[in-house]
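Novice: Sequence and predicted model, in that order:
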Amino acid sequence: MHTDTERCVRAVQSKDARFDGVFFTAVRTTRIYCRPSCPAVPPKAQNMEFHPTAASCQRAGYRACKRCRPDTSPGSSAWHARADAVARAVRLIQDGIVDREGVPGLAARLGYSTRQIERQLLAELGAGPLALARAQRAQTARLLIETTPLPMAEIAFAAGFASIRTFNDTVREVFALTPGELRARATRPRKAPAPAPAPAPAPGTITLRLPFRAPLEPSNLFGHLAATAVPGVEEWRDGAYRRTLALPYGHGIVALASRADHVLCRLSLTDHRDLTHAISRCRRLLDLDADPVAVDGQLRADPLLAPLVDAAPGRRVPRTVDAAEFAVRAVLGQQVSTAAARTHAARLVTAHGVPVDDPEGGLTHLFPTPAALAGLDPETLALPRSRRTTLLTLVTALADGSLALGPETDWTEARERLRALPGFGPWTTEVIAMRALGDPDAFLPGDLGIRRAAEGLGLPAAPAALTARAARWRPWRAYAVQYLWATDSHPINHLPA
């Protein structure tokens, strides 16, 4: 997109918010970079240059606009709709891998040398892994400075900086303000302050806004998460979806609530170094980096799907915060009702999950890890013998590393490895690809709900025929699944009371 200068200029001149995060506008005369929808007067076309990432702008010597705050734009949907090495590298960097394991750790997860990864990222994004991680550290630091009373020294290390001096220099270079000036601007009284969210956040809670590209239809997104919530791990309370998070340095509890132009996120973390990772997981869970205009435009071209899209545009795919957790839950949900699947999962949580404290609600445990489940006694599982075998084989493969499910996973390879396990048919494999791995083209032609919806719309109901017809929906078939599911009255399609 950033190489199509004429199209980018039109987007900037029309202040088109659809392109926020897709590319960034750098102004040569002011040395400032902005999002396309910046409310300032657009610069002259000859003074603009376009970059694919904020890191690329910073690497070229530009600082972030103080008015439109381009570093807080939604992420580009390209990195979540692709499965190549560059896209997987970006997803890992967003998860904070470079901060925790360095560039060698990033390269090792992808199976490339550090030189290959640096060359590929630089060629496509205009910035290498260190520059991308630096830009992300700067944004994390800004969040902590503006939303917490933490001392600056603690913020520096929580954001991933190696020293306080590097933290100070980076903040000044990226935002043209010192850390103290950033905090002063954030605490400056406004003429019409927004009311505080209810209930009031507990001490140590970080409250922030997660941006997205409009439109966003919350009914199936939050409805699905609430209807399938595992007791003790997830709950719907006070109009928000809440759940526990197992994180690299500790654990946390997040509450997510839909608002008109953002998702309100309240995070309580045992270690603030997990902030970047927690935000990345929450964005992935709610599919907030999707491009609904591109998705709905493709699906609307099918006259049988168009009425569903027009009735509720902007449906997202409810994903997960932990791919391994979802894979376990997918096996527990094979050929049983939603309520039965929740019951089976709750028993595992009570027996093998790590207890946590939740002063604000009813969350009690972290979902058990594959390592914790690998040694369980199969006779304690109230499941058919074949499903016990499937579950134990899955958690053993996840625990010993022979099966990897995460941001770095190649979708095709993961499907092949899953299909090689006993008890993994097309439905289980594809639902894991759709919700755990994030493949936007995953499809469930054999799902009972999909077949019923297809019959009602006049689409072919037989899996092979429906798959052939769905070729016109590619590469967004996972979103077509959401529109088809929404034709049913199942609780997953409605916001809880």
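Specialist: On my side now, so go ahead.
Novice: going forward, measure contacts between C-alpha atoms and count neighbours the same way
Specialist: OK.
Novice: which residues make contact with stretch 9-29 from outside it?
Specialist: The contact list for stretch 9-29 (Cα atoms under 8 Å, 6 or more residues apart in numbering) reads 1-2, 32-39, 42-43, 45, 47-54, 57, 62, 70, 73-77, 213-214, 291, 293.
Novice: so how far is that stretch off the chain centroid?
Specialist: 23 Å (Cα atoms, centre = their mean, to the nearest Å).
Novice: Buried ones in that stretch, by neighbour count?
Specialist: 9, 11-13, 15, 17-27 (16 or more other Cα atoms under 10 Å).
Novice: what does stretch 348-355 give?
Specialist: 348, 349, 350, 352, 353, 355.
Novice: cool, and stretch 62-77?
Specialist: In stretch 62-77, counting by 16+ other Cα under 10 Å, buried: 62-65, 68, 70-77.
Novice: returning to what we had before: what's the most distant pair in the buried residues of stretch 9-29?
Specialist: With Cα to Cα as the measure, no two of the buried residues of stretch 9-29 lie farther apart than 18 and 27, at 19.9 Å.
Novice: Between the two ends of stretch 407-425, how far is it?
Specialist: Length of stretch 407-425, first residue to last, Cα to Cα, to the nearest Å: 23 Å.
Novice: which residues make contact with that stretch from outside it?
Specialist: With Cα under 8 Å, 6+ apart, stretch 407-425 has contacts from 83-84, 88-89, 91-92, 109-110, 386-387, 389-390, 393-394, 403-405, 426, 429-430, 433, 437, 439.
Novice: Drop anything exposed from these.
Specialist: 83, 88-89, 91-92, 110, 387, 390, 393-394, 403-405, 426, 429-430, 433, 437, 439.
Novice: alright, now check it against this:
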Amino acid sequence: MITDQQTCMTAVRSRDARFDGWFVTGVRTTGIYCRPSCPATPPKARNITFYPSAAAAQAHGFRACKRCRPDASPGSPEWNARADLVARAMRLIADGVVDREGIDGLSRRLGYSTRQIERQVRAELGASPLALARAQRAQTARVLIETTTLPLTQVAHAAGFGSIRSFNDTVRAVFAMAPRQLRSHSRVAVEQVQTRSAWHHLPLRLPYRRPLRFDNLFGHLVATAVPGVEEWRQDTYRRTLRLPHGPAVVALRPEDGYVAARVWLHDLADLPVAISRCRWLLDLDADPQAIDAHLSADPVLGPLVAAAPGRRVPRTVDGAELALRLVIGQQISTRAARTHAARLVAAHGERIDDPDGGLTAVFPDAAAVAGASDGTLAMPQSRRLTLRGLATALADGNIDVSASADWTSARQDLLALPGIGPWTVEGVAMRAFGDPDAFPATDLGVRQAMARLGLPDQGRAAQDASSPWRPWRAYAVQHLWASGPHEINQLPEQARSHG
């Protein structure tokens, strides 16, 4: 995190939005904390304390600025670029693990004692895991209070609060208003939360750092979409999700400065998790200017970056699903992989009644894939054995392919499975782990692009040629893929420019 006085003060004085999410500014004379780009007149340096997180500012008694809404800024891009304990803990906190399982659950998932986790997280972020989870609950509550007509008791439940009293106390402490006051003061357009049968429908906005090049981001998701699980309709990507309290459907559409999201949930308590997974899927917390600046310094890659800044890495809402789909797609075309995956979904997917029509199921979990019949898995026996072996390992908990996985050990565990090689492992690392330096050197599209650019495209020479792109090789891969005519690089319909 950035907390050195000179850098932070320069960002505040220039109202530099690139630093939003990296730190917050606590103003001691007002008791308010702001994002670096706050439009208000910058306070005097002697009255400022910089904090590495909103939770840290809240823990020191500061309230969120009503003008710049620092709690609504994109998340820190630092957690996307790291694989250490603190980064893994932050990704689990964002996914709601502390709210569902407590600090003990966080400890079990990370394999460290609660004391170690508390100490390292507090040292770096200035707040405990519980305080960070509380700050996340407060932000979710604010969004629902200000943008929906949900009864406040349901807002408290959806935001993850255990009681109405805790909800009221937190909202007052963080925003200096009771929930009812916050709603009455809102100048945001409020929408009625629609309930269709068992579904709750909520509209949301997901902010991102500009620029955002969305053709390859959404194009990749659409080109590889599994029928029944995903679809592209009216410039919107829709898909089903498996969340802790039941299935969900999300619809994501890029707009100027944000992604418009519509979420259908069976249980409102799944809202924070749905938001987190959608942000992860679209890589919305990335810092595109820092990434592009690094890649632009390479004379070969520089022109590609200049032509299309702001590329993101298309990720996943479910690491296990992605890993299984990558094995299904080994050594076959994108279209063939979709056909095989659709057959598996039709036979073993969890059926849903899409409230907006079009989608039919949630992708089957690992246990269902492990028990799938040979007729469902109509593929060569060697790949069928590989798929079952991976599914069994995932179902038994022997391999972690979630966003919070230890990148080194998870790679080793995957490579130890028969039939899984570097192409599959690096695909999982890039899109499930979120490793920004993952590099599938054996991928055909990558090799063809490197050859077109006059670079070595095989073996150690290809790895050496990619070294100048570290630690952002996963983003370099997006530019390499986009240099070719493959359908993953473009949307199926003419779309507008955003970002």
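Specialist: Great, that's in hand. Here the structure is a predicted model, which is why all the values come from computation and not from measurement.
Novice: Got a TM-score for the pair?
Specialist: Remark: TM-score between the superposed chains equals 0.96 [TM-score structural alignment, normalised by the length of the first structure]; 490 aligned residues with a Cα RMSD of 1.6 Å.
Novice: and the buried ones among the contacts of stretch 407-425 of the first structure, which of them are in helices?
Specialist: 88-89, 91-92, 110, 387, 390, 393-394, 426, 429-430, 433 (DSSP state H).
Novice: So which residues of the stretch 201-350 of the first structure form helices?
Specialist: Ranges of helices within the stretch 201-350 of the first structure are 218-227, 275-285, 292-300, 306-311, 323-332, 338-352, based on DSSP state H, counting those that start in this stretch.
Novice: Can you convert these into TSV and add a column each for distance to residue 260 of the first structure?
Specialist: Formatted as TSV, these follow (distance: least, Cα to Cα, whole Å):
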stretch	distance to residue 260 of the first structure
helix 218-227	10
helix 275-285	16
helix 292-300	15
helix 306-311	17
helix 323-332	29
helix 338-352	29
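Novice: now, among the buried residues of stretch 62-77 of the first structure, which is nearest to residue 339 of the first structure?
Specialist: Of all the buried residues of stretch 62-77 of the first structure, residue 77 has the smallest distance to residue 339 of the first structure: 33.3 Å, by Cα to Cα.
Novice: re earlier: buried ones from the contacts of stretch 9-29 of the first structure, can you make that a ChimeraX selection?
Specialist: Buried subset of the contacts of stretch 9-29 of the first structure, written as a ChimeraX selection, criterion 16+ other Cα under 10 Å:
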select :2,32,33,34,35,36,37,38,42,43,48,49,50,51,52,53,54,57,62,70,73,74,75,76,77,213,214,291
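Novice: Filter the contacts of stretch 9-29 of the first structure down to just the ones in strands.
Specialist: Members of those lying in strands (criterion: DSSP state E): 32, 33, 34, 48, 49, 50, 51.
Novice: Show me what residue 214 of the first structure lines up with in the second structure.
Specialist: Under the alignment (TM-score structural alignment), residue 214 of the first structure maps onto residue 210 of the second structure.
Novice: So that match is in contact with residue 288, correct?
Specialist: Yes: contact criterion Cα atoms under 8 Å: residue 210 of the second structure and residue 288 qualify, at 7.0 Å.
Novice: what touches both of those two?
Specialist: residue 310.
Novice: can you give me the strands for the first structure?
Specialist: According to DSSP E, the strands that the first structure contains are 24-27, 32-34, 48-51, 63-64, 205-210, 234-237, 240-246, 251-258, 263-269, 354-355, 365-366.
Novice: can you list contacts of the fourth one?
Specialist: Counting by Cα under 8 Å, 6+ apart, the neighbours of strand 63-64 of the first structure from elsewhere in the structure are 31, 32, 33, 34, 57, 70, 71, 173, 174, 175, 176.
Novice: compared with the second structure, how much does it deviate?
Specialist: Averaged over the aligned pairs, strand 63-64 of the first structure sits 0.2 Å from the second structure after superposition, using mean Cα distance after the TM-score superposition for the first structure.
Novice: what does the second one give?
Specialist: Between strand 32-34 of the first structure and its aligned stretch in the second structure, the superposed structures give an average distance of 0.4 Å (mean Cα distance after the TM-score superposition for the first structure).
Novice: In contact with residue 230 of the first structure, which residues?
Specialist: Residue 230 of the first structure touches 342, 343, 345, 346, counting by Cα under 8 Å, 6+ apart.
Novice: which position in the second structure aligns with it?
Specialist: So residue 230 of the first structure corresponds to residue 226, using TM-score structural alignment.
Novice: what residue is smack in the middle of the second structure?
Specialist: The centroid of the second structure falls nearest to residue 280 when counting by Cα atoms, centre = their mean (0.8 Å).
Novice: Not counting residues beside it along the chain, what's closest to that one?
Specialist: In space, residue 280 of the second structure comes closest to residue 315 once its chain neighbours are excluded; the distance is 6.6 Å by Cα to Cα, 6 or more residues apart in numbering.
Novice: so the one you found makes contact with residue 279?
Specialist: No: at 9.4 Å, residue 315 of the second structure and residue 279 do not qualify as touching, with contact defined as Cα under 8 Å.
Novice: quick one, which of the two is more surrounded?
Specialist: residue 315 (27 against 22; other Cα atoms under 10 Å).
Novice: For that one, what is the corresponding residue in the first structure?
Specialist: Looks like residue 315 of the second structure aligns to residue 319 there (TM-score structural alignment).
Novice: is it true that that match touches residue 288?
Specialist: No: taking contacts as Cα under 8 Å, residue 319 of the first structure lies outside contact range of residue 288: 10.3 Å.
Novice: By how much does stretch 101-110 of the first structure deviate from the second structure on average?
Specialist: Looks like 0.5 Å for stretch 101-110 of the first structure (mean Cα distance after the TM-score superposition for the first structure).
Novice: which of the residues in that stretch are buried?
Specialist: 102, 103, 104, 105, 106, 107, 110.
Novice: how far away is the third one from residue 477 of the first structure?
Specialist: Right, residue 104 of the first structure. 35 Å.
Novice: Please apply the same query to residue 33 of the first structure.
Specialist: Distance from residue 33 of the first structure to residue 477 of the first structure, by Cα to Cα: 35 Å.
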